[in-house]
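J.: starting from these lines, generate the structure:
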Amino acid sequence: MLKSAFIFDLDDTLYDQCQVFKKMYERFSDEKRLSEEVPTINSQTLKAIFIKSRHYAEQNFEKIIADPTKRFYYDSLRLRLAFLDHGFEFTVEETNRMDCLYKEEQTKLCPEPTMIELIEKLQADGHFVGVISNGYSKQQRDKIKQLNLTNYLDEEKMLISQDTQWAKPERELFDYYIDSHDLSREETYYIGDSYGNDLIGSWNADITPVWINKYDKELEHSRHNKEFYMATDYHELPEIIADIITK
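T.: Purely as a prediction, here's the structure:
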């Protein structure tokens, strides 16, 4: 009998998306320096810009789902706005190029070793392990392939939101997954990095979130009484999961 269910987010949970972003800007800078000056941006500032770009991406996600032809426009716009918020102004053509480079870097993904070790241990100990990810089916399936996740998880246990009519943080997406796999809500935990999609989505579905709060986001005061677990980096997560299992 399965003991507990641990469901993982994909982006910036099973791999480090910020490193992809930094590699994108490194390549963009190298290209631009061949013909003109380009701002030198330190690692901490790039991290802050990346976090802001995630904010804009989440804002625009439903707009893109409603009209997929606008995806390239919004993907470029999120970069332009995120850099502008930190005092760096780029043209539409420049952020279009950044977006192309970013998508190229996403074809070279490597999984976070700590997460793969955790998945393998959980399954070896008899727990259910799966994935729920927001995103476009082809793009997310390509990432799953790049990360070799099917070496560790059954494909039918990995759900992409575009394959349904819902998206995180909507309760219905989690309900669909939980019902499809006959899971117990009381013993189901969702592990992810996004406050808005993963933490709130879990609470909407009456399951317990395990929040990987890598970017030091503050919890809204109105949510302080909600049950959750929190890690500030990947390496804290195995101990937290072990505590959950033995509680």
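J.: all contacts plus neighbour counts: C-alpha atoms, from now on.
T.: OK.
J.: could you measure from the closest residue to residue 140 other than its chain neighbours over to residue 134?
T.: Spatial nearest neighbour of residue 140, chain neighbours left out: residue 160 (7.1 Å); criterion: Cα to Cα, 6 or more residues apart in numbering. Distance check for residue 160 against residue 134: by Cα to Cα, to the nearest Å, it reads 6 Å.
J.: ok, residue 47 next?
T.: According to Cα to Cα, residue 47 stands 22 Å off from residue 134.
J.: which one's more surrounded, the two?
T.: Using other Cα atoms under 10 Å as the criterion, residue 47 and residue 134 rank with residue 134 on top: 23 against 17.
J.: contacting residues around the nearest residue to the more buried one once chain neighbours are set aside?
T.: Nearest residue to residue 134, sequence neighbours excluded (Cα to Cα, 6+ apart): residue 161, at 4.9 Å. Each residue near residue 161 by Cα atoms under 8 Å, 6 or more residues apart in numbering is listed here: 132-137, 167-168, 173.
J.: would you format these as CSV with distance to residue 117 included?
T.: Written out in CSV, the entries for the contacts of residue 161 read as follows (distance: Cα to Cα, whole Å):
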residue, distance to residue 117
132, 19
133, 20
134, 23
135, 25
136, 27
137, 26
167, 28
168, 26
173, 27
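J.: and which of the residues you listed is nearest to residue 7?
T.: When the contacts of residue 161 are compared for distance to residue 7 (Cα to Cα), residue 132 comes out closest, at 6.7 Å.
J.: hang on, isn't the closest one packed against residue 9?
T.: Yes. Contact between residue 132 and residue 9 holds when scored by Cα atoms under 8 Å: they sit 5.5 Å apart.
J.: okay, and the common contacts of the two?
T.: Common contacts of residue 132 and residue 9, defined by Cα under 8 Å, 6+ apart, are absent altogether.
J.: mind listing the strands for this structure?
T.: 5-8, 128-133, 158-160, 188-192, 208-212, 229-231 (DSSP state E).
J.: here's the other one to compare against:
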Amino acid sequence: MTLDHQAPRKGIFFDVDDTLYDHLTPFRDAVRSKIHPAEPFPYEAAYHRMRYYSDMLSIDLGGAGTRAYAAAVDDMRRERFRMALAEFGIQLQPEEAQEVQQVYLARQFDIKLFEGAPELLTRLSAAGYVVGVITNGPADHQTNKIKALKLGDLVPQERIFISGALGWDKPDPRIFQHVNQITGTEPCHSYFIGDSWRNDVVGALAAGWNSIWFNHRGAAPESEHKPGHMVSGYSELARWLESELATNVLWKSPCSEGWLFYFLLLNRMVDFWRGMSYI
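T.: I've put the predicted structure just below:
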């Protein structure tokens, strides 16, 4: 894989949960061990609903960095399980939902990066790209996941952005704008790779970023938004990035060098013809 670095530097940022590692595994383990549903149980579908309610309830509380979220986070975590599993005929009492949440929380730190992810992060960094992560959640909780994944060995600390530490959750465009400001990158030269349609695809597009949907679970689009590309795994992602970044695609965006080149050329032509008028 050869990735030729071009100026201006491109930023390539990744979501964490269910993008860099399998977030379904701790969910499935928690539901199996505490509820014992009749098999086969649609764990993946239930997981998607849990993520949906988690995002919805988090937004209702103002995001992971707010006081309201901190005060109600335990209730929110229980409620997301109750609401999601109710759709599949499982009615949980609050204490049962709390037990599921406790197992889910404990298993969240027994995780590892998807196959191919460490190699891709390493190669992108070695090629000179600005590589980082943007993740939603409380700062301490997400930091513990990042430590469990040993992401600090692959991504500089200053390029790890956690919503709970910043005050904005994806899909709020301000978190993407903040990342651009801190890393010295521009929206049209920034790529975001994530699994969540609402947070990652829609959020990145709203901020003017290039969006790559990491759709490894075969989910359906939730709106009319159009991500720049969709991949189902890291082999496919690596191949696409190699092709995308090896070509000069900067002309596609208003802040690109291609647009700047033609703008400057046009101005030089105007100046030339103005000069000719005086001869």
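J.: mean neighbour count added to the strands of structure 1, as JSON lines?
T.: JSON lines is the format used below for these (neighbours: other Cα atoms under 10 Å):
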{"stretch": "strand 5-8", "mean neighbour count": "23"}
{"stretch": "strand 128-133", "mean neighbour count": "22"}
{"stretch": "strand 158-160", "mean neighbour count": "22"}
{"stretch": "strand 188-192", "mean neighbour count": "24"}
{"stretch": "strand 208-212", "mean neighbour count": "24"}
{"stretch": "strand 229-231", "mean neighbour count": "18"}
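J.: would you list the ones you listed in CSV and tack on distance to residue 181 of structure 1?
T.: Conversion of the strands of structure 1 to CSV gives the following (distance: least, Cα to Cα, whole Å):
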stretch, distance to residue 181 of structure 1
strand 5-8, 10
strand 128-133, 9
strand 158-160, 11
strand 188-192, 11
strand 208-212, 17
strand 229-231, 23
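J.: quick one: which of those strands is nearest residue 106 of structure 1?
T.: Closest approach to residue 106 of structure 1 among the strands of structure 1 (Cα to Cα): strand 128-133, 15.5 Å.
J.: can you check which part of structure 2 that closest one sits on?
T.: Following TM-score structural alignment, the partner segment of strand 128-133 of structure 1 in structure 2 covers residues 130-135.
J.: what is the burial count for the aligned residue in structure 1 for residue 151 of structure 2?
T.: In structure 1, the residue paired with residue 151 of structure 2 is residue 149, using TM-score structural alignment. For residue 149 of structure 1, the neighbour count with other Cα under 10 Å is 18.
J.: next one: the one 4 residues further on
T.: For residue 153 of structure 1, the neighbour count with other Cα under 10 Å is 17.
J.: for it, give me its contacts.
T.: The neighbours of residue 153 of structure 1, taking Cα under 8 Å, 6+ apart as the test, are 129-130.
J.: shared with structure 2, which of the contacts of residue 161 of structure 1?
T.: For the contacts of residue 161 of structure 1, the aligned pairs still in contact in structure 2 (both residues aligned by TM-score structural alignment, their matches' Cα atoms under 8 Å) are 132-137, 167-168, 173.
J.: distance-wise, check residue 132 of structure 1 relative to residue 8 of structure 1.
T.: Taking Cα to Cα as the measure, residue 132 of structure 1 and residue 8 of structure 1 are separated by 6 Å.
J.: wait, I meant residue 75 of structure 1
T.: With the distance defined as Cα to Cα, residue 75 of structure 1 ends up 24 Å from residue 8 of structure 1.
J.: got it, and residue 19 of structure 1?
T.: Distance, residue 19 of structure 1 to residue 8 of structure 1, by Cα to Cα: 19 Å.
J.: determine which residue in structure 2 is aligned with the residue nearest to residue 134 of structure 1, please.
T.: Matched by TM-score structural alignment, residue 161 of structure 1 corresponds to residue 163 in structure 2.
J.: contacting residues around the counterpart of residue 99 of structure 1 in structure 2?
T.: Residue pairing (TM-score structural alignment): residue 99 of structure 1 is matched to residue 101 of structure 2. By Cα under 8 Å, 6+ apart, the contact set of residue 101 of structure 2 is 30, 77-78, 81.
J.: could I get those residues in TSV, plus columns for distance to residue 205 of structure 2?
T.: Supplementary listing: those in TSV, determined by distance: Cα to Cα, whole Å:
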residue	distance to residue 205 of structure 2
30	34
77	28
78	31
81	29
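J.: quick check, nearest of those to residue 117 of structure 2?
T.: Proximity of the contacts of residue 101 of structure 2 to residue 117 of structure 2, judged by Cα to Cα, is greatest for residue 30, which lies at 25.2 Å.
J.: out of everything not next to it in sequence, what's closest to the aligned residue in structure 1 for that closest one?
T.: The pairwise alignment with structure 1 assigns residue 30 of structure 2 to residue 24, based on TM-score structural alignment. Nearest-residue entry for residue 24 of structure 1: residue 102, 5.1 Å, with adjacent residues in sequence omitted and distances by Cα to Cα, 6+ apart.
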